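> My questions concern the predicted model and sequence given below.
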Amino acid sequence: MSHDSDLMAQQMPVRDFYLGRQPILDRQQGLYGYEMLFRNAPVNVAEIDSDVAATATVIAHTAQLGLEKVIGDAHGFLNVDAEVLMSDIFVFLPRERVVLEIVEGMAASKSMLDRIADLSTHGFRFALDDARIDAPDVQLLLPMIDYVKLDVRTMPLASLTTLAPRFQRHHKKLIAEKIETREEFEACLDLGFDYFQGYYFSRPAVISGRKLSPSQLTVLELMSLVTSDADNIEIERAVKRDVTLAFNLLRLVNTPAIGMRHRIDSVSQAVTILGRRQLQRWLQIMLYAEPARRGSSMSPLLLLATTRGRLLELLAQRLRPGQRNVAEIAFTVGIMSLMDALFGTPMTDIVEQIPVIDEVAHALLRRTGFFGDLLHLAECIERMEECDDQVMPALRELAISSEELIELEVAAFEWSDEVVRFAI
């Protein structure tokens, strides 16, 4: 890292920051990219800095941890203003995967246009946020832009219907952002949008009569065997009855993310070496992975569930060191917290069908207790635009610094991306 970046990293203490990544999906519901959201945590209201102004400092810190780990194989969208664009921050970024998002209202001066043109020659691409096509600055920037983002929260459908085709005529890729419901997704899909940003895919759309796939039913049956006092031999027989299940389980447990020294070659080895709780973890992951197989692109729900599970596990390890049991329960809470979206079933039904201890049920249903606090923190980070004021109190309550949080988040992102590559 250069001397300049060290100076940049020292301008503001890293403990004042935390980060999030908001998924951007393609038309087939596969993961395309993430908008990287950086927040500084002011001590009082007078110290609130603009999010974008904080970005340069945070990127410098995140670059030390490895921004590539946060983005994975996806595209990373970063908000930039004039000050950030003119900084030397770009030497740390994986340029082939970074899209620089120009904030609304940034003046298109000659020096700014020259800088954008220069960065384009180095492989960076650009997005315009909430653009109005008739604005003079937009007209100047448009030739250098690949993506246009339109906010469905602030823009009525009539405006989207008018604007979308005008940008499409200029061959711009359209991103609909802040999509919260399936209906909004469908409407923007019909308008020809290319990408969709928001957490609509994690909302439990309760569909009456939805049936679980045969392999999901098999996994659920196996989970109940694993959590009961069934003999190992009985569990092995159940796995071997489903050849695909056995194959996928062995592939998953051999992911480098586990850090096993020796390859596990048989179901009996998996049951013996991993132990019940670890086996339970991979079965939970397989529940999300099975529906994802229909498309080859990364499943956003699987990514979100494994990231939550791993982040909760790492937080529990940090807060309750040496209590492996607590960390494993935390993982279960994180991964189960999206099963209502996965199955289209209320969470109350899920905790009745899948046997869980009371602490897990309380965390999943009411966000109470230690595990509920961890889950609430993870959800606030994901939705930091709405829960910005809740993250720091949650961290204080748990007695963890945001510097530690960022370190654990990056580790969780990296682990999840690696596991998901093996899972589908």
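The structure has been received and is ready for your questions.
> going forward, measure contacts between C-alpha atoms and count neighbours the same way
Will do.
> could you pull out the strands for the stretch 101-250 of the chain?
For the stretch 101-250 of the chain, the strands defined by DSSP state E, counting those that start in this stretch cover 125-129, 147-151, 173-177, 195-197.
> so how far is the strand or helix carrying Glu313 off the chain centroid?
Per DSSP states H and E: Glu313 is located in helix 300-319. Chain-centre distance of helix 300-319: 10 Å, with C-alpha atoms, centre = their mean, to the nearest Å.
> likewise stretch 379-392?
With C-alpha atoms, centre = their mean, you get 14 Å for stretch 379-392.
> Now do the buried residues in it.
Across stretch 379-392, burial judged by 16 or more other C-alpha atoms under 10 Å covers Glu379, Cys380, Ile381, Glu382, Arg383, Met384, Val391, Met392.
> looking at this, the second one is in a helix?
Yes: counting by DSSP: H, G, I helix; E, B strand; the rest coil, Cys380 falls inside a helix.
> picking that back up, for the helix holding Glu313, packing partners?
helix 276-292, helix 324-336, helix 369-382, helix 402-423 (3 or more C-alpha pairs under 8 Å, 6 or more residues apart in numbering; DSSP states H and E).
> Make a markdown table from the ones you listed and add distance to Ala158 to it.
As requested, the helices and strands packed on helix 300-319 are exported to a markdown table (distance: least, C-alpha to C-alpha, whole Å):
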| stretch | distance to Ala158 |
| --- | --- |
| helix 276-292 | 34 |
| helix 324-336 | 39 |
| helix 369-382 | 29 |
| helix 402-423 | 38 |
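> most tightly surrounded among the ones you listed?
helix 324-336 (a mean of 23; mean count of other C-alpha atoms under 10 Å).
> show me the contacts for Tyr32.
Going by C-alpha atoms under 8 Å, 6 or more residues apart in numbering, Tyr32 touches Pro23, Ile24, Leu25, Asp26, Ala74, His75, Tyr195.
> Which one of those is nearest to Asp6?
His75 (25.7 Å; C-alpha to C-alpha).
> looking at it, the closest one is touching Leu100, isn't it?
No: with contact defined as C-alpha atoms under 8 Å, His75 does not count as touching Leu100 (10.4 Å).
> Put this next to the previous one:
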Amino acid sequence: MTDTASLDQASQPLQLRNFYLARQPMLDRNQALFAYELLFRTTPANSAEIDTDLAATAGVLAHAAQLGLPRAVGDATAFLNVDTEVLMSDIFAFLPRERTVLELVGSVEATEPVLWRLAELSGHGFRFAAEASVHGSRLGRLLPLLDYVKVNLRAMPVVSMLSLVPRLRGTGKRLIAEKVESQTEYKTCLDLGFDYFQGFYFARPSVIAGRKLSPSQLALVDLMSLVVSDADNIEIERAIKRDVTLSVNLLRIVNTPAAGLRQRIDSLSQALIIVGRRQLQRWLQIMLYAEPGNHGHTQTPLLMLASTRARLMELLAGRLRPGRRHVADMAFTVGIMSLMDTLFCVPMADLVEQIPVSDEVSSALLKRGGFFGELLRLAESFEQMEEGADVLPTLSVLADSGDDLVELEMAAFEWSGQVVRSAL
């Protein structure tokens, strides 16, 4: 059986150590992915050596040719925070400028040298963003050179935002609502005319009383129950064949490059033999997020987040528990299932009753308990961008081992990108 979740990619020589990457999505008005804001954070192993996260960003960007920025964002645009020192340097000269936006932090003053530098870089194709509240009165001088203006919902009273946003829209700048944490906030900003929305509001559970799974989702859940049980292959194949769309989509996704198979799978019986039940369960879980025609673009960011989280947890488990394949598999399951309450709009407790899972997986999903719960909290911490985010003792263990956390994340980002392109 081919192992589609092998750790080969993440087992390459590690080059950049003791950093991890916070990657927060920005979605457009159709809820399609537009960009990621990237922040490189330091781990406990070297926090004494690097004074600020901006210095960490500068240090990692200096190795960007080695890191490969496109690996972090796929086809999306990258927003990178820069201060005056970074702005006046040439460390980002080799970045793909057509897909890079330099975001000016609050310490950047609108001095003549800075304005001259912005104009120079703009002439070379770079674009700039700034957050309105942190720049205050300086925003007016910077505004002619900006392409994007951010409005932080947590830093600006609603009354001020209602006054500011129409004025900013009149300048022709693209507006980004930052720290959008709920669907209500998203809808408010949508009505105000924001162009992009940053935050994890799309991943917040919104329980709908009486919500039922769609027929195709029910078919997938029933099929997963057969796969994890001792059902015969012929019974599993028969269940798949009852749903033509399911059959077609399953064959398509197991032939994606992310599956890592060395031969093409042309039949369901062949898939069951070559892929194996463990991997079949994985692809069925992913397919739950990619139900055709149900939510359209809204599924793309959720599928991307779930598959990235699952893959990262799998790779982390492989590093922390080497040689224990079943542990890595369980870590993947916890990661992919951790957003299903959002996907289905039902409580997680109800889901773990419908989908067969072990006590360890259930504890991780419901209580963030045990080894897998700690991995899940770690993955969630990676996704957040707040200062001083809790990166947990597990991160210290990884950092002390000398492993390059960024490289593990890059492997997860790339794998997830392949999955999304093939699944939708």
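Sure thing, it's come through. Just so it is clear, the structure is predicted and the values come from calculations on it, not from any experiment.
> quick one on the thing from earlier: can I get the buried residues of stretch 379-392 of the first structure in a markdown table including distance to Glu352 of the first structure?
What follows is those, written out as a markdown table (distance: C-alpha to C-alpha, whole Å):
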| residue | distance to Glu352 of the first structure |
| --- | --- |
| Glu379 | 23 |
| Cys380 | 26 |
| Ile381 | 28 |
| Glu382 | 27 |
| Arg383 | 28 |
| Met384 | 31 |
| Val391 | 31 |
| Met392 | 34 |
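> Just want the most central residue of the second structure.
Central residue of the second structure (C-alpha atoms, centre = their mean): Leu305, 4.0 Å from the mean position.
> Looking at the helices and strands packed on helix 300-319 of the first structure, which is nearest to Ile145 of the first structure?
helix 369-382 (27.3 Å).
> The residue lying closest to Ile179 of the first structure once chain neighbours are set aside - how many residues pack around it?
Using C-alpha to C-alpha, 6 or more residues apart in numbering and skipping the chain neighbours, the partner closest in space to Ile179 of the first structure is Gly198 (4.7 Å). Using other C-alpha atoms under 10 Å as the criterion, Gly198 of the first structure is surrounded by 20 other residues.
> Mean distance of the helix holding Glu313 of the first structure to its aligned residues in the second structure, please.
Comparison of helix 300-319 of the first structure with the second structure after fitting gives an average deviation of 0.8 Å (mean C-alpha distance after the TM-score superposition for the first structure).
> Would you mind stating the distance between the nearest residue to Arg324 of the first structure once chain neighbours are set aside and Thr218 of the first structure?
Closest residue to Arg324 of the first structure apart from its sequence neighbours, by C-alpha to C-alpha, 6+ apart: Gln317 at 7.3 Å. For Gln317 of the first structure, the distance to Thr218 of the first structure (C-alpha to C-alpha, to the nearest Å) stands at 31 Å.
> who's in contact with Val60 of the second structure?
Here Val60 of the second structure is in contact with Leu16, Phe40, Leu67 (C-alpha under 8 Å, 6+ apart).
> Could you rerun that using 7 Å?
By C-alpha atoms under 7 Å, 6 or more residues apart in numbering, no residues touch Val60 of the second structure.
> mind checking what it lines up with in the first structure?
For Val60 of the second structure, the aligned position in the first structure is Val58, judged by TM-score structural alignment.
> Next up, identify which helix or strand that match is on.
Using DSSP H and E, the element containing Val58 of the first structure is helix 51-65.
> Same question for that helix: list its buried residues.
Those would be Val52, Ala53, Ala54, Thr55, Ala56, Thr57, Val58, Ile59, Ala60, His61, Thr62, Ala63, for helix 51-65 of the first structure by 16+ other C-alpha under 10 Å.
> Of these, which is the nearest to Ala135 of the first structure?
Taking those together and measuring to Ala135 of the first structure by C-alpha to C-alpha, the closest member is Val52, at 22.0 Å.
> isn't that closest one right up against Glu83?
No: judged on C-alpha atoms under 7 Å, Val52 of the first structure makes no contact with Glu83 at a distance of 8.9 Å.
> Now Leu287 of the first structure: closest residue in space that isn't a chain neighbour?
Nearest one to Leu287 of the first structure, counting by C-alpha to C-alpha, 6+ apart, is Gln216 at 5.8 Å.
> How many residues are close by that neighbour?
Neighbours of Gln216 of the first structure (other C-alpha under 10 Å): 21.
> out of everything not next to it in sequence, what's closest to Leu395 of the first structure?
Ser401 (6.5 Å).
> Tell me the spacing between that neighbour and Val58 of the first structure.
On the measure of C-alpha to C-alpha, Ser401 of the first structure and Val58 of the first structure end up 15 Å apart.
> what's the answer for Leu365 of the first structure, then?
Distance from Leu365 of the first structure to Val58 of the first structure, by C-alpha to C-alpha: 34 Å.
> which one in the first structure is aligned with Asn81 of the second structure?
So Asn81 of the second structure corresponds to Asn79, using TM-score structural alignment.
> which ones are touching that match?
Taking C-alpha under 7 Å, 6+ apart as the test, what Asn79 of the first structure contacts is Val52, Leu100, Glu101, Ile102, Val103.
> Would you agree it falls within a strand?
Yes: remark: Asn79 of the first structure belongs to a strand, assigned using three-state DSSP.
> And the buried residues of helix 51-65 of the first structure, which is closest to Glu183 of the first structure?
Of these, the one sitting nearest to Glu183 of the first structure (C-alpha to C-alpha) turns out to be Val52, at 31.0 Å.
> For Val148 of the first structure, see how far away that closest one is.
On the measure of C-alpha to C-alpha, Val52 of the first structure and Val148 of the first structure end up 18 Å apart.
> Check Ser215 of the first structure too.
40 Å.
> So between the two, which is more surrounded?
Val148 (25 against 16).
> Hmm, Ala9 of the first structure is touching Thr55, no?
No: Ala9 of the first structure lies out of contact with Thr55 (C-alpha under 7 Å); the separation is 10.9 Å.
> picking up where we left off before, relative to Leu287 of the first structure, which of the buried residues of helix 51-65 of the first structure is nearest.
Once C-alpha to C-alpha is applied, the member of the buried residues of helix 51-65 of the first structure that ends up nearest Leu287 of the first structure is Thr62, at 32.2 Å.
> contact partners of stretch 324-336 of the second structure?
Against stretch 324-336 of the second structure from outside (C-alpha under 7 Å, 6+ apart): 285, 306-307, 309-311, 313-314, 317-318, 361, 365, 372, 376.
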